[in-house]
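Colleague: just a sequence and a predicted model for now, questions to come.
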Amino acid sequence: MQTTRRAFIAAVLVAASAIVMGAQTRATEPAKPPLAETEWTLSQIEGETPLEGRGLDLSFDENGRFGTSAGCNRFMGDVEIEGEEITFPDKIAGTMMACPEGLAEQEEKVLSLLAQVTRYQMEPDALILLDSEGSELLRYSREVEDDSLVETSG
C-alpha cells in the first residue's frame, strides 16, 4: 500500500513538472507580431478610392519587414510594431520604373502618408493606418474566409 501511494505521488509530481516546464517554454517563445505574414490590398487613401494599378498592396513578414506598392513601383523596408503603434522608416528601398499618369502622384501620396503613420487598427477584413491624432490615412482590406458556412449536398 505504501509503495502504491509513493508511486502515485511520484507520478503526480512528474506530471506537474511537465506541465510547468511546458508553460514556461511557451512563455519564453517570442510571440509572433499580429501583422506578421499578412497581406492587404489598398482600398482607401484618406477616404478616397485609389487608382487601379499593379499590386495595390501592403504585406508584412515575420522578421519585421514590409513590402508595398501603390500601383507602380515596389517598396520595402523595416517596420517597427509595438502594441498598436507602428512606424515605417524614412528610408526604404524601391524600384524606379516610370509610372503611368496619376500613379506616380498616388505613389508619392501613399509613401508620404506611410511616413505619418503612428498607429494601426486591425479588423478581420481591414487594416487601418492612423496618424498621431487618430485620423485614418490609409485603409487596406483582405478577404476573410468564412468557415461558419458548410455546404451540404442533398
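Modeller: That came in fine, so what should we check first?

Colleague: please count neighbours and contacts with C-alpha atoms only from this point.
Modeller: Will do.

Colleague: ok, and the closest non-adjacent residue to the residue nearest to the spatial centre of the chain?
Modeller: Centroid-nearest residue in the chain: residue 35, 1.6 Å away (criterion: CA atoms, centre = their mean). Nearest non-adjacent residue to residue 35, counting by CA to CA, 6 or more residues apart in numbering: residue 60, 6.2 Å away.

Colleague: second one coming, line it up with the first:
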Amino acid sequence: MSPGILSPDGRQQFRATKTLELPAGPDQPAFNIVLTMVTDTGTNVAVPRRISGVAWTVTEVFGQAWPNDDPATLMIDDEMNVSAFGGCNRFRGQMQPSGLGLAFLENIAGTMMACPYEIEAQERRFLAALAQVSDYVRYGAGLVMTDFDGRTVLHFVETPE
C-alpha cells in the first residue's frame, strides 16, 4: 500500500488501511481506498463522523457532477431533521438509524414549484439518491453517502458561510 497522504510540510496525514475491490465503470478503474487519519504521534485515529449542524452542498449525484451553478443542499440537525434544496424545490423530512448507519424516510414533504425540465430531472435524481442512502463517510470538509452495497450515491462538501 502507498505511504498515504502527506501535509504540505511532509508529515503523513492519512494512511491507507484497507483496499476495497470495486467493479470498474465506463472509463473508470476498479479500486477504492479506505484512509485513516494519522496523529502527530503516528497513531491511527477515527475521523470525526458528525454530519449534523453542517450545511452541505452536493457536488455529485450517482457519480455525475452537479450540472449548474445552483446545487442541491442538505442540512441535518441534531434531532435528525433534514432540510434540503433540490435545485428548485425545498424539502423537509427526517432521517432514522438503519442497519448500516442511516436512512432517509420516504415521506419527505416539499414545495411544488414549476421548474424547468432539466432542473426538475436533476432534482429527481438527487431525491432518488437520498432514498438509497444507508451509510456515510465524513472526511474533512467532505461527505460521501453510500447505498447498502457501499456504492457512492451522493458526494457533498461543506457550504462556506
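Modeller: On my side now, so go ahead. None of these values were measured; they are calculated from a predicted model.

Colleague: before we move on, back to that, in the second structure, what residue corresponds to the residue nearest to the centre of the first structure?
Modeller: Aligning on TM-score structural alignment places residue 35 of the first structure opposite residue 51 in the second structure.

Colleague: can you check residue 110 of the first structure too?
Modeller: So, by TM-score structural alignment, residue 110 of the first structure is matched to residue 126.

Colleague: please enumerate the strands of the second structure.
Modeller: 5-6, 12-20, 32-38, 44-45, 55-61, 64-65, 73-76, 81-85, 90-96, 103-104, 109-110, 135-139, 142-146, 152-158 (DSSP state E).

Colleague: quick revisit: I'd say the match of residue 35 of the first structure and residue 74 touch.
Modeller: No. The pair residue 51 of the second structure and residue 74 does not pass the contact test of CA atoms under 8 Å, sitting 10.2 Å apart.

Colleague: sorry, back to before: how close does the residue nearest to the centre of the first structure get to residue 98 of the first structure?
Modeller: Residue 35 of the first structure sits at a distance of 31 Å from residue 98 of the first structure (criterion: CA to CA, to the nearest Å).

Colleague: what does the residue nearest to residue 35 of the first structure align to in the second structure?
Modeller: Using TM-score structural alignment, the equivalent of residue 60 of the first structure in the second structure is residue 76.

Colleague: for that match, which residues are in contact?
Modeller: 51, 52, 53, 54, 55, 82, 83 (CA atoms under 8 Å, 6 or more residues apart in numbering).

Colleague: and it, how close does it get to residue 122 of the second structure?
Modeller: 21 Å.

Colleague: go on, residue 6 of the second structure?
Modeller: Taking CA to CA, one finds residue 6 of the second structure at 36 Å from residue 122 of the second structure.

Colleague: quick one: which of the two has more around it?
Modeller: residue 122 (20 against 12; other CA atoms under 10 Å).
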